[in-house]
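# pasted the sequence and its predicted model underneath.
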Amino acid sequence: MKEKILEKASDMFLNLGFKSVTMDDLANEMGISKKTIYTHFENKTRLVQECTFCLFNQINSGIDLICATGKNPIEELYDIKKFVISHLKDEKSSPQYQLQKYYPRIFDNLREKQYELMQQCTVSNIKRGLELGIYRENLNIEFISRIYISGVAGIKDGRFFPEGNFSPKELQDYFLEYHLRGIVTPKGRKILNDIIDSTHE
């Protein structure tokens, strides 16, 4: 039952927001009593915490599986982007904003874990791209990985990219292409162009 509650709560939080969904809403949606929920989660904060870290672990595992397929680093980044978007329901900005505003400690803890994971992934991706000759050999790996991660966070900032001006998917597409065009070799550019052309067909 605990797993079912986590699954349903995660779905509702991502679609409606962490503050918007009450324990009553969740109980009604599942056709169970609030008491049943409280048997597994002492309060809503605990439920939010477990949902966010459960989701983080699922995404982490999915990214590991993608990296294990051995695709070239450019394809790998596109596959990861597609996977994360589908897992986060196109990630509306409202849930993230509500998590940051109403559960700041959970938000900060989660962001720290995300940063560590992204740093490892990005550094590994750049190193492989260099080995394969599809990324430029004079890259400063530390700088590129950090600027990429700050950009991923930046496109989620409503002050710079107000909701309604771009869809989350458009922003991800534009940003990933922007990042890759700055670091690819001519060989890498051909792979990138082929991927972009195939997604526009």
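Sure, I can see it.
# from here on, contacts and neighbour counts on C-alpha atoms
Will do.
# what's the longest helix in this protein?
Looking across the chain with DSSP state H, the single longest helix is helix 104-131.
# how far does it sit from the chain's center?
11 Å (CA atoms, centre = their mean, to the nearest Å).
# repeat for stretch 185-193
25 Å.
# now do stretch 118-133
With CA atoms, centre = their mean, you get 18 Å for stretch 118-133.
# what comes up buried for that stretch?
118-119, 121-123, 125-130 (16 or more other CA atoms under 10 Å).
# please name the spatially closest residue to the residue nearest to the spatial centre of the chain (chain neighbours excluded).
The chain has residue 84 as the residue nearest its centroid, 4.8 Å off, counting by CA atoms, centre = their mean. Spatial nearest neighbour of residue 84, excluding adjacent residues (CA to CA, 6 or more residues apart in numbering): residue 59 at 6.8 Å.
# next secondary structure after the longest helix of the chain?
Helices and strands here follow DSSP states H and E; after helix 104-131, the next one along the chain is helix 141-154.
# structure two is appended below for comparative analysis:
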Amino acid sequence: MRERILDKAQELFFRYGVKSVTMDDIARELGISKKTIYQHFEDKNAIVYAGVEHHFACDRTIAEQMQNEAPDPIAEMVMTSEMMRQTMAGMNPTAIFDIKKYYPQAWDLFSKYKKEFILEMVKKNLLKGIEMGLYRSTVNVDILSRLRLEQVEMGLDPYLFPLGQFNPLDTQLELLDHFLRGIVTIEGLNLYEKYITKQLSTPISTMAFFSQKNTY
């Protein structure tokens, strides 16, 4: 029952935003009483926290799998963009903003995840890319890895990119594209162009996308 409540709550949060969804909404969608929900979660804040925690646990598993299976660091970045596309496609753009503004404990999880896990993943990606000659040898890994993290959070800021004017997914993909083009070598750029061409023309799953490691 706890998992059912959490799954339904996350579905509603993604569809309508976090702030607008009430405990009554969750109970009604599940066909249960609010009392049943309170037997498993102290309040809505606890549901949001558990949902964010679960999301990052899944995200971490996928990110580690992509880093292990990607044939090169550029492929990993493109796979990341595809995962981002699939995740954000049906998401209400206010959901993340709601968490940041109204649920500080849950947002702290994001900050911790960003600083302790994503930062190291980006650093590994940059170092491997330099080693393989796909990223410029002059790239400052410490600076650029932090820049990439801030780009992600900046792209979610509705004050910088108003929701009525900018699509959050388009913003994130544009920032990632800009970041990659700024660090690749000529060889890396050619590989990147081939990958994104294939990505646009072949609508398949993220993992299947680079299943054949010697494509290029």
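Right, received. Where do you want to start? In this text the structure is predicted, and so the values were computed from the model without any measurement.
# what's the TM-score here?
Superposed pair, TM-score by TM-score structural alignment, normalised by the length of the first structure: 0.92. Supporting alignment: 201 aligned residues with a CA RMSD of 1.6 Å.
# which SSE is the residue nearest to residue 84 of the first structure in?
Counting by DSSP H and E, residue 59 of the first structure is part of helix 44-68.
# do residue 25 of the first structure as well
helix 23-30.
# adding distance to residue 167 of the first structure, write the buried residues of stretch 118-133 of the first structure out as JSON lines.
Output for these, formatted as JSON lines (distance: CA to CA, whole Å):
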{"residue": "118", "distance to residue 167 of the first structure": "22"}
{"residue": "119", "distance to residue 167 of the first structure": "25"}
{"residue": "121", "distance to residue 167 of the first structure": "25"}
{"residue": "122", "distance to residue 167 of the first structure": "24"}
{"residue": "123", "distance to residue 167 of the first structure": "28"}
{"residue": "125", "distance to residue 167 of the first structure": "26"}
{"residue": "126", "distance to residue 167 of the first structure": "27"}
{"residue": "127", "distance to residue 167 of the first structure": "31"}
{"residue": "128", "distance to residue 167 of the first structure": "31"}
{"residue": "129", "distance to residue 167 of the first structure": "29"}
{"residue": "130", "distance to residue 167 of the first structure": "32"}
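# so which of the residues you listed is the closest to residue 153 of the first structure?
Distance ranking of these against residue 153 of the first structure, using CA to CA, places residue 118 first at 11.0 Å.
# sorry, back to before: the longest helix of the first structure vs the second structure, average distance?
Average distance, helix 104-131 of the first structure versus aligned residues of the second structure after superposition (mean CA distance after the TM-score superposition for the first structure): 1.4 Å.
# ok so, going back, average gap between the helix holding residue 25 of the first structure and the second structure?
Looks like 0.6 Å for helix 23-30 of the first structure (mean CA distance after the TM-score superposition for the first structure).
# so that helix versus helix 44-68, what angle?
Counting by axes from the mean of the first three to the mean of the last three CA atoms, to 10 degrees, helix 23-30 of the first structure lies at 60 degrees to helix 44-68.
# other SSEs contacting helix 23-30 of the first structure?
On a contact count with 3 or more CA pairs under 8 Å, 6 or more residues apart in numbering; DSSP states H and E, helix 23-30 of the first structure meets helix 2-16, helix 34-40.
# TSV for those helices, including mean neighbour count and distance to residue 177 of the first structure?
Shown next, in TSV, are those (neighbours: other CA atoms under 10 Å; distance: least, CA to CA, whole Å):
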stretch	mean neighbour count	distance to residue 177 of the first structure
helix 2-16	18	26
helix 34-40	14	44
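# quick check: residue 165 of the first structure vs residue 189 of the first structure, distance?
Residue 165 of the first structure sits 28 Å away from residue 189 of the first structure when distances are taken as CA to CA, to the nearest Å.
# of those two, which one has the most company?
Neighbour count, other CA atoms under 10 Å: between residue 165 of the first structure and residue 189, residue 189 has more, with 18 against 10.
# verify the stated contact: the more buried one with residue 182.
No: applying CA atoms under 8 Å as the test, residue 189 of the first structure and residue 182 come out as separate, 9.8 Å apart.
# list the contacts of residue 80 of the first structure.
Neighbour list for residue 80 of the first structure: 63, 66 [criterion: CA atoms under 8 Å, 6 or more residues apart in numbering].
# doesn't it belong to a helix?
Yes: looking at residue 80 of the first structure with DSSP: H, G, I helix; E, B strand; the rest coil, it is inside a helix.
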